[in-house]
Structure formats: structure tokens, C-alpha cells
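Asker: got a predicted model here, sequence first, then my questions.
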Amino acid sequence: MSAFDFMTRHRAEFDAIRHDLHAHPELGLEEHRTAGIVADKLTEWGIEVHRGIGRTGVVGVLRSGNGAGSIGLRADMDALPMQEDNTVSYRSTKPGLMHACGHDGHTTMLLAAARYLAETRSFDGTVNFIFQPGEEGVGGALAMLEDGLLERFPCDALFGMHNRPGLPVGQFAIRPGAAMAGGAFFDITIKGKGAHGARPEDSIDPVLVAGHLITALQTIVSRNLPHSDVAVLSITKMTGGDAYNIIPDTATLGGTVRCFDSAIMTRIRDLLERTATNIAEGFGARASLDFRLIFAPTVNDPVHTTAYADTAAELVGEANVDRHAEAVMGSEDFSFMLEKTPGAYILAGGGQGAAPHHPRYNFNDETTPYGAALYARLVERSLPRMAHD
């Protein structure tokens, strides 16, 4: 039985797992119930289980034959602090929390691949099933790495996958090199001098400084970087004061930076600090920058990208695999794992529906057999059994 046939035959079971995870979302580094279900399923299928890696991460280890090769497959488990607006029977049971990015589906696809490989053992070597917590900007990948993930479970290559609404089910998209942007969050705190709103001459108005900064910061990309250096800087929040007639002492700006090169990220950080400091000083105020790198650029190794795309083409046909997909400004903390071990990250078609991080998003269960079968076949092709086995 092929991997895809196996996934189709057991579709009802895998859908039930996904729906249960969807109904019980958990935030990053708090996925205790989810991790427990993952660990229990892996144990049930005879896979060696390691819990508590990076706080709530789980790694399943499956060995077959005597091969020395190893491969790592990674899925994320966390949900988002959002109120769900779907009416499905398995909608979130937790107010203010929902699986709005499809991590419930990613976890299910990897579990499905694990079950198939545990039953067939149709490979020679070691597979590490990596169930990562806290992908949504809270440092889950780094937490697992700091907990010795790749020293304890060495991998010759690492592979990940994300659903992509808008790409038809049964299609895949990938590209070599930089595939997803690195991402940083920043806060700028402006300290001035408060006063009555009727006497602005007594103040050093931090809100006025913030207004000038909002305009000036938009020139960092457009007036300092060549057009070939793709980057985005967005101011996404501003706070200052809580009364109509009081000029406050402080104001803050916050936002995000996205780009495909770590050197560009450093350049933008330096320009942010210089611009904020100089403009604030021009008004007699002071500004301080808190710049936090949350995601590194996701860079696909060319050799492993080709192997991933070849496997996908075997599964769905060459016409359904985009090998030169456009790089996207979204970010992914699997990038930190790819900095340590080469590998690749692919997008699996999710069909029509709301985009991730939307209150009406819902992972498409039709994607599960394709994603799970791709993981399974990738292992079989990467760690082939000898003919006499």
C-alpha cells in the first residue's frame, strides 16, 4: 500500500485527531495537552518518545534497519490568541484562543506520517519526528535547540511544511535559497516632558516626536536600501497619554521589520536607532530602541530543496509542483533549525478559504493525506532500504 493510500484509508482517524486539537488550542510553550496527545499516539504506535524538550516539545525516534543516516521532520503545535469566528462542530472551546494558522493540521500530518512509517518500516536509518512548541513568535525553535535538540537527536537533514490557502489542494510550492523573510519586532520609547494641553510651550511633547518618527521611519527602506534588497518596515502600534488635556511624559511606537538577509536586518536596526535618536534629540527628547530578532530568514538548501520537490512530483505530478515559488514576507522560526542543519521547507496547497491569522481560518482536512504522504515518501527516498532487505 502506498503512503497516500494509507493516509486515505485512515483519513477519518486523522481528521478526528485534527478536530480534537482544533477544539482545544494552546498558546506557545503551554501546549501540555497537545504534547500529551502527540506523545501518547507515538507511544501507541511503538515509537520511542522524548518529552519536555524546549519545555513542551516532543521528539519521537523511529529506527529501522542498520543504516547510519538520519532525517528530521518538524511540525509546530501552538495556537494564537484570537477569537474564532467559525461555526464548525469542533470550533475552539477556549475563548480568545484558536488554531488560526493550521498548526493543528501540521501536527496531524506529521503524526499520520509517523504511524505509516512505524507500521511499514520501509526505510533504513533513523527518523526524528520533531513536534515543536511556540512557533508564533515566542521562541519555541530556539528553546528546543538550547535544550540540545540536534545534539540529542542528530539529523543529516531537516524538513518542514506549512499549509498555504489559495494554492489548490494537491499542489506544492518551494524555492531554493531564501524562501521566507526574517522578522524582528521593535519598540521605541520616547521620553519628553509632560505639561497641560493648554500650555504646550511648557512641554517636550513625545507624541509630536512620535508623529515625526512615523513619517521618517518609512524612509529607512525607500531611501537607504537598494531596490534589490527587499525589506518591509511597518509601524503597527502607538501609545501615549491617557487624558485629553495632558501632554504625557512618554510615548511609544512599535512595529516589525521583514527581510531576507541577516546583514540587511542589522543595517535596518542601526538606521532605526540612528533615526529615532536624532529626531528625538532635535525636539529635546530622548528615544531608546528595543529591537528583537524573532525569526531568522528561512533558507532552503538547494540539494534538499530538489529532493523535496522531486518527492512531491512523484506524489502529485511535476505539473503540480512549483519549484521556483515566490519568496514571501511571512516568517517561520523553523529558520533557526535550518541555520544549524541543512534542509528545506515546503508549502502544501490548502485550497480556498480564509488566510492564516484570520478568525475564520480553518485548516483544510483535504490537505492532510498529501502532506503526510509527502513526509513519508521523503523518508523512504532519503533513507532507502537495500534490495535484500
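Answerer: Great, that's in hand. Since the model is a prediction, treat every value here as computed from it, not as a measurement. Residues are numbered from 1 along each chain as shown.
Asker: hey, let's count contacts and neighbours off CA atoms from now on
Answerer: Will do.
Asker: mind listing what the nearest residue to residue 358 once chain neighbours are set aside touches?
Answerer: Spatially, and ignoring its direct neighbours in sequence, residue 358 is nearest to residue 100 (6.3 Å; CA to CA, 6 or more residues apart in numbering). If a contact means CA atoms under 8 Å, 6 or more residues apart in numbering, then residue 100 has 79, 80, 82, 84, 356, 357, 358, 359, 360, 361, 362 as its contacts.
Asker: the most centrally placed residue in the chain: what secondary structure?
Answerer: Centroid-nearest residue in the chain, with CA atoms, centre = their mean: residue 332, separated by 3.2 Å. With DSSP: H, G, I helix; E, B strand; the rest coil as the basis, residue 332 sits in coil.
Asker: show the contacting residues for it.
Answerer: Contacts of residue 332 (CA under 8 Å, 6+ apart): 135, 180, 181, 182, 295, 296, 297, 298.
Asker: might one say that the fourth one is in contact with residue 261?
Answerer: Yes. Checked against CA atoms under 8 Å, the pair residue 182 and residue 261 is within contact range at 7.3 Å.
Asker: ok, the two, which is more surrounded?
Answerer: Just comparing residue 182 and residue 261: by other CA atoms under 10 Å the higher neighbour count belongs to residue 182, 28 against 18.
Asker: what sits against the more buried one?
Answerer: 258-262, 265, 294-298, 329-332 are the contacts of residue 182 under CA under 8 Å, 6+ apart.
Asker: in helices only, show me these.
Answerer: Those of the contacts of residue 182 mapping onto helices are 262, 265, per DSSP state H.
Asker: try it against this one:
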Amino acid sequence: MTTVTPDLLREWRHAFHRQPETAFEEHRTSARIIEILSEAGIEMVTGLGGGTGVVAWVDGRHDGDGAIGLRADIDALDVNEASDAPHASRIPGKMHACGHDGHTTMLLGAACCLAQSPDFAGRVYFIFQPAEENEGGGRVMVKEGLFERFPMQAVYGVHNWPGLPVGEAAVHDTTVMAAFDVFRLTLTGHGCHAAMPHLGKDVVLAACQLVNQLQGIVSRETPAHQTAVMSVTQFHAGDAYNVMPEAVELCGTVRCFDPELRQRLEARFKQAIEATATFHGLSADIDYQSRYPATFNSPDHAQRCADVLTALPDIRQVHRDLPPSMASEDFAFMLQQRPGAYIWLGNGENSAALHNPHYDFNDELSPLGVAYWCALVRTLLGQS
């Protein structure tokens, strides 16, 4: 059996951090997860979620037919790490900039602890999910039949939260994270010499106007009580000082919470592009993709999580009134299928932001995460 200690958790986490792997490429990460679970004598199914996902389970020593799922994301990001830490990424251009190395470590620790002391009734599933960042590994696992193959009544998730002190947590009754859409737009006109712009169709001018116009859809058409964000994050055009380019490409994201608003924003986005393109005599090619739904907790399950956190001796405060985040989370696909809750655990007041090249998961958080998972299981799957 594996004895879980803070030093062992740190060792696991640093090893994951040194070898980050991005969406659906988490082969080394998956292999290490399998190795740790195997050493603890835990049963599992591998090769899920496009090939790198793992679902393991532990049965309680007491009779019971209840079952819950605990989920951790395992993928990294395409970010160059700006750190001189001994455990810094050894893979150029990739790093664990969102703390999934820590999430994986906490769930592995909980699995090993519960396998060693299965003082509960029923079964707990441990879901190690690939490709949370942008590519929807949670959606893939659901489509593959996650909840049919591994029947569970509820499912739970955790994310570390920079700015919130270690020892504090946040639990939302309903809305936690925003829906996530992406777009790629190409405007095509007619290139010409920059000294004679009247001979061409200026895609740069049109694109600049469009970036400003799109903000009006949020600031002037979206009701003030409904939150939305529309951000152009990429602008690609031209190769020379004296050439008006033939085409420009814009990319970005749209986020909100309300499903009806989400549809309206997409419709108005496309109308604005068509109108701008027509006015400037351009053609427009729009690729608009709805990626993740908004993440909503079930209020009663959120309350159970809050009660468990409040009872933990190392949790000083459980926030129930923090605003939801405009970031997104594909755990939403699992919460569409089963009730449950997604909570935040503080990563430290001085932590760099998520997706920042200076970010690092706080190792002080790992034992707290393990304690939370174990307490949640023993509370929800008490002796029957």
C-alpha cells in the first residue's frame, strides 16, 4: 500500500510539472498515473478520453450501492515557463500553467488514502481527464459513455485559485464558470501598393473598425445585469511596409453565462461582420465554434461540499459569495449529465495568475486537497 505524505505529494507533483503534455498527448502523464494507482492496488480502466484518460475506483468496506465521481484534469498548456525552479518544465513551449499537475496529484493522493482506509460504503470513481484546455476532453469522455460504464449518482471537481489564500475555499450555489466560444475570421479584399490605397480594398481598416464595433455588442446591446465578454486576441495581416495586404485574420473568444444571450451574441457577431465586409467590399469567412457550456453547480451538492470544507481543521474560511469567473471549464459537460459541484481552493495570495508563465501550483495545497476529497467521500458515502 502507498503511504501518502506531503513529501510524496510534492515529489509526484514536481515530476508531473517537469514533463508537461498538452491535449490528448498526455501519454507520459497517463503512464505515471497508472503506475501510481497500480502500486496502490487500485483497479482502473485506461485508454479513455481519446487514449490518455483513466478511470479508477475503490470500493468501501461497508455495504452500499452509492457511487460518486471525483475528477482531475491532467493536461498542460502551450506556454513557455518563466521560472528557475528545479522542477520547471523541461519541454520547451509547454508548462503546467493552470495547476493540473496539482489537481492530478491531489486526486492520486486521495485514491491511495481511500484504498488504504476504505471506511465508507459504496464506490468512489477517480476520473483523470485529458484535454481540459480548449479541446474538451470532458466532452469526449461523456460521449464515450463515462456515466454508462461507470455509474455514479454525482460528480465533483476542484480547481486551485490564485489570489485566494491557502486554507480558504470558495463554493458557488449555482453559476461558477462561463460558457466558452471561439472564432476565427478571415476578411479578404484586394491588395495594392500602400502609396495607392484607392486601388485596393483595405482589409486592415475594416478589421480595425470591426474590433471596435464588436465591443458595442457587449457594452450597448447586452443588459447590464448580464455579464459577457467578447475579446479579439489575434490580429494577423501583412508582411511589408509598403504593401496593403490581401487578407487579415482575426481570432478571439466570446463568453457569457446565459444560454439565450450566448445565441444572441453569436448571431449579432455574424451580422456585424457581414455588414462591415459589405460596406468595405470584402468577403468574409467565419469559423465560429461553441466550445464549452457554462459550469453550474447543483445547490444542494454545493452546500454539502461547503459543509465538508467548513469541518476541515485546516480550512479557515469558505467563501459563499465570490463572483463567478469568466474563465471556462469542460467539467461543465459532466455537470450537465450528473448533479455535483465544482469548488475553488486557494493557491495563495501571491500566486501568479492562471495561464501565466510565472505561475506554479502551491505544494502547501496538495495535502488540503487530499483531505477534502477523502472527507467528501466519507461524508457522502457514509456507512449504510
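Answerer: Arrived safely, thanks for sending. Model, not experiment: these values are computed from the prediction.
Asker: thinking again about what came up before, overlap in contacts of residue 182 and residue 261 of structure 1?
Answerer: Common neighbours of residue 182 of structure 1 and residue 261 (CA under 8 Å, 6+ apart) are residue 297.
Asker: tell me the contacts of the alignment partner in structure 1 of residue 246 of structure 2?
Answerer: Using TM-score structural alignment, the partner of residue 246 of structure 2 in structure 1 is residue 249. In this structure, residue 249 of structure 1 makes contact with 191, 192, 193, 194, 195, 204, 205, 206, 241, judged by CA under 8 Å, 6+ apart.
Asker: who touches the nearest residue to residue 249 of structure 1 once chain neighbours are set aside in this structure?
Answerer: In space, residue 249 of structure 1 comes closest to residue 194 once its chain neighbours are excluded; the distance is 4.3 Å by CA to CA, 6+ apart. Going by CA under 8 Å, 6+ apart, residue 194 of structure 1 touches 202, 203, 204, 205, 246, 247, 248, 249, 250.
Asker: now do the SS call for residue 178 of structure 1.
Answerer: strand.
Asker: that one matches what in structure 2?
Answerer: Checking TM-score structural alignment: residue 178 of structure 1 goes with residue 175.
Asker: cool, residue 118 of structure 1 as well?
Answerer: So, by TM-score structural alignment, residue 118 of structure 1 is matched to residue 115.
Asker: doesn't its match belong to a helix?
Answerer: Yes. Looking at residue 115 of structure 2 with three-state DSSP, it is inside a helix.
Asker: roughly how far apart are it and residue 158 of structure 2?
Answerer: Going from residue 115 of structure 2 to residue 158 of structure 2 by CA to CA, to the nearest Å gives 20 Å.
Asker: contacts only, for the match of residue 178 of structure 1.
Answerer: Contacts of residue 175 of structure 2 (CA under 8 Å, 6+ apart): 257, 294, 295, 296, 297, 324.
Asker: ok, these in structure 1, which still hold?
Answerer: Contacts conserved in structure 1 for the contacts of residue 175 of structure 2, using both residues aligned by TM-score structural alignment, their matches' CA atoms under 8 Å: 257, 294, 295, 296, 297, 324.
Asker: contacting residues around the nearest residue to the last one once chain neighbours are set aside?
Answerer: The spatially closest residue to residue 324 of structure 2, leaving aside those adjacent along the chain, is residue 176, at 4.7 Å (CA to CA, 6+ apart). In this structure, residue 176 of structure 2 makes contact with 294, 295, 296, 297, 323, 324, 325, 342, judged by CA under 8 Å, 6+ apart.
Asker: can you rerun that using 7 Å?
Answerer: Counting by CA atoms under 7 Å, 6 or more residues apart in numbering, residue 176 of structure 2 makes contact with 295, 296, 297, 324, 325.
Asker: same check, this time on residue 157 of structure 1
Answerer: Taking CA under 7 Å, 6+ apart as the test, what residue 157 of structure 1 contacts is 71, 72, 341, 342, 343.
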